[in-house]
Each structure stands twice: as structure tokens, then as C-alpha cells.
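**Q** Provided below are the primary sequence and the corresponding predicted coordinates.
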Amino acid sequence: MPRLQAPAPSAEQLQVMFSAAARAPDHGQLMPYRFIVFNQHQLPVLAQFFGQAAQQQQLNPLEVERAQQLPLRAPLVIVALAHYQQHDKVPQWEQLASAACATSLLQQAAFAQGLGAIWRTGWLTESTLLKQQLKLHDNEAIIGFMYVGTPAVDTPTKPDKDWSGKVQFWGS
């Protein structure tokens, strides 16, 4: 959903979204994820963080301005984090998979309620400055930014993909 507008999800809609995220596959019941929500009034702070991260990357002024505009494309932005925990039976890669599933379920729950949502990544997920500004712990990583709001246009339908080369039936 590339174009989003107000209104943002209601408190009840967010509750459904986070309840869905909590149903992600989770070996060890670690819930190895965390979400930081920026509502419409807090988005200028996130915009400032993005701009400062772009300046630290020594991007040109146009790219810095573009980075500052990114959070303003939706009335709500959720920063999705993997929150790794030491566990003998649940390796870090499995915890990352759980966090990604939780984020995907968050998005699907938004769609199920008639909201629009788009999960974005990019260089900002790796920004050390942004991680500091968001007060992340050493055991956390940004896995994406979920932009959520009301669809401004009809939801585009993606074409079907040929999955036949991705599936093998054993013994065939």
C-alpha cells in the first residue's frame, strides 16, 4: 500500500494488530521482538532522527530532505525490532524469523481491518545513530518500518508469481 492518509488506526485496531503479532511462531515463548509506535504528533521527531541519520551518512542535501519526509508518508509508523535473547535452544536466526513473522502478522491484521500498511526497510535499518536515538539495546536490530494508515488509493493487486519452481514434492 504505497499511499496512506489519515486517519491512523484506532487504539482498538492497534490492539488487534499487536494481538495478531503476538501469535507469531515463537520457539521458547521468547517473543523476540518489540515495536516502537510513532503517532501523528510524534512523526516529526522520527523525521528529525531520519534527517540526522542521513546527515551522518553524508548524503547530499536533497537526500537528507527526502529522508526527513519519509515518516510523514503515513499517519502512523511502527518501528519493528528483533529483540534477541540468549537461549540454548533458540538461535538468533530463529528469533529473527519470529520477529519477521510477528511484523508480517501485524501488517496482515492491518489489512484485515481495512487499513493500509507497507513494510519498508533500507539503509536506515542499519543506522547506528538511529539505533541510539531510538534507545535500542545492544541485543536489538531494526527489521523495518511499518507505515500504517487509511489507503489513499485502491489497494494495488500484485500479479501472481510462478511458485512451481520453488516447491519440490519429495520422491518426484
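**A** Arrived safely.

**Q** all contacts plus neighbour counts: C-alpha atoms, from now on.
**A** OK.

**Q** How are the helices of the protein distributed by residue range?
**A** Secondary structure of the chain by DSSP state H: the helices cover 11-21, 43-56, 61-69, 92-112, 128-133.

**Q** let's bring in a second model and compare:
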Amino acid sequence: MLLAIHRLGLGAVWRTGEPCYHPIMNEAFELRSQDKMLGFIYLGVPDVDELQGKREDFHSKTVWIGEEE
């Protein structure tokens, strides 16, 4: 879901924590007592230009066991 949201040009983040598990959440979302909120997805329009990733080549982080140098 997050990948689809980002593909549409929106920003999104998944958040969870104690508030999700509070009984008030079940009441607010009309959930049954055995149901639990797992988290929230916050959506918005990014206020920054597209970020560029900084990735190293995988060889710099890989050790092949049994391969001679």
C-alpha cells in the first residue's frame, strides 16, 4: 500500500504504538472488543523534492563463504 501511495506522488508513513491498542481506539473506530487496531497510515503531499538514494555496491557489504580471493 505504501509503495502504491508513493507511486502516486504522495508521501506516506506507517505508525503504530500504544495509542493503537487503547480501548478508546476500538470505540472510535467502532471495533469489537476482540478486534485491535494495528497501526495508522499517514498520508500527505511531500514538501520536498524527490530524494535520491545513496546506495553502495553490494560487493562492499557481501562476504562469500568458500570463495577464494
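**A** Sure thing, it's come through. A quick note: this is a predicted structure, and the numbers were derived from the prediction, not measured.

**Q** Turn the helices of the first structure into a markdown table, columns for distance to residue 36 of the first structure.
**A** Shown next, in a markdown table, are the helices of the first structure (distance: least, Cα to Cα, whole Å):
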| stretch | distance to residue 36 of the first structure |
| --- | --- |
| helix 11-21 | 11 |
| helix 43-56 | 11 |
| helix 61-69 | 18 |
| helix 92-112 | 12 |
| helix 128-133 | 12 |
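
**Q** Nearest to residue 157 of the first structure, out of these?
**A** Nearest to residue 157 of the first structure among the helices of the first structure is helix 92-112 (12.9 Å), distances taken as Cα to Cα.

**Q** Contact partners for residue 54 of the second structure?
**A** By Cα atoms under 8 Å, 6 or more residues apart in numbering, no residues touch residue 54 of the second structure.

**Q** okay, now residue 28 of the second structure: neighbour count?
**A** Neighbour count of residue 28 of the second structure, defined by other Cα atoms under 10 Å: 8.

**Q** before we move on, what about residue 104 of the first structure?
**A** Neighbour tally, residue 104 of the first structure, other Cα under 10 Å: 17.

**Q** Could you report the neighbour count for the closest residue in space to it that isn't next to it in sequence?
**A** Distances taken as Cα to Cα, 6 or more residues apart in numbering place residue 21 nearest to residue 104 of the first structure, at 7.6 Å, with adjacent residues excluded. Per other Cα under 10 Å, the neighbour tally for residue 21 of the first structure reads 24.

**Q** And for residue 148 of the first structure?
**A** 29.

**Q** which residue in the second structure lines up with it?
**A** Under the alignment (TM-score structural alignment), residue 148 of the first structure maps onto residue 43 of the second structure.

**Q** need the contact list for that match.
**A** 10, 11, 12, 13.

**Q** how far away is the third one from residue 48 of the second structure?
**A** Spelled out, it's residue 12 of the second structure. 13 Å (Cα to Cα, to the nearest Å).

**Q** More neighbours: which of these two?
**A** Ranked by neighbour count (other Cα under 10 Å), residue 12 of the second structure and residue 48 place residue 12 first, with 18 against 7.
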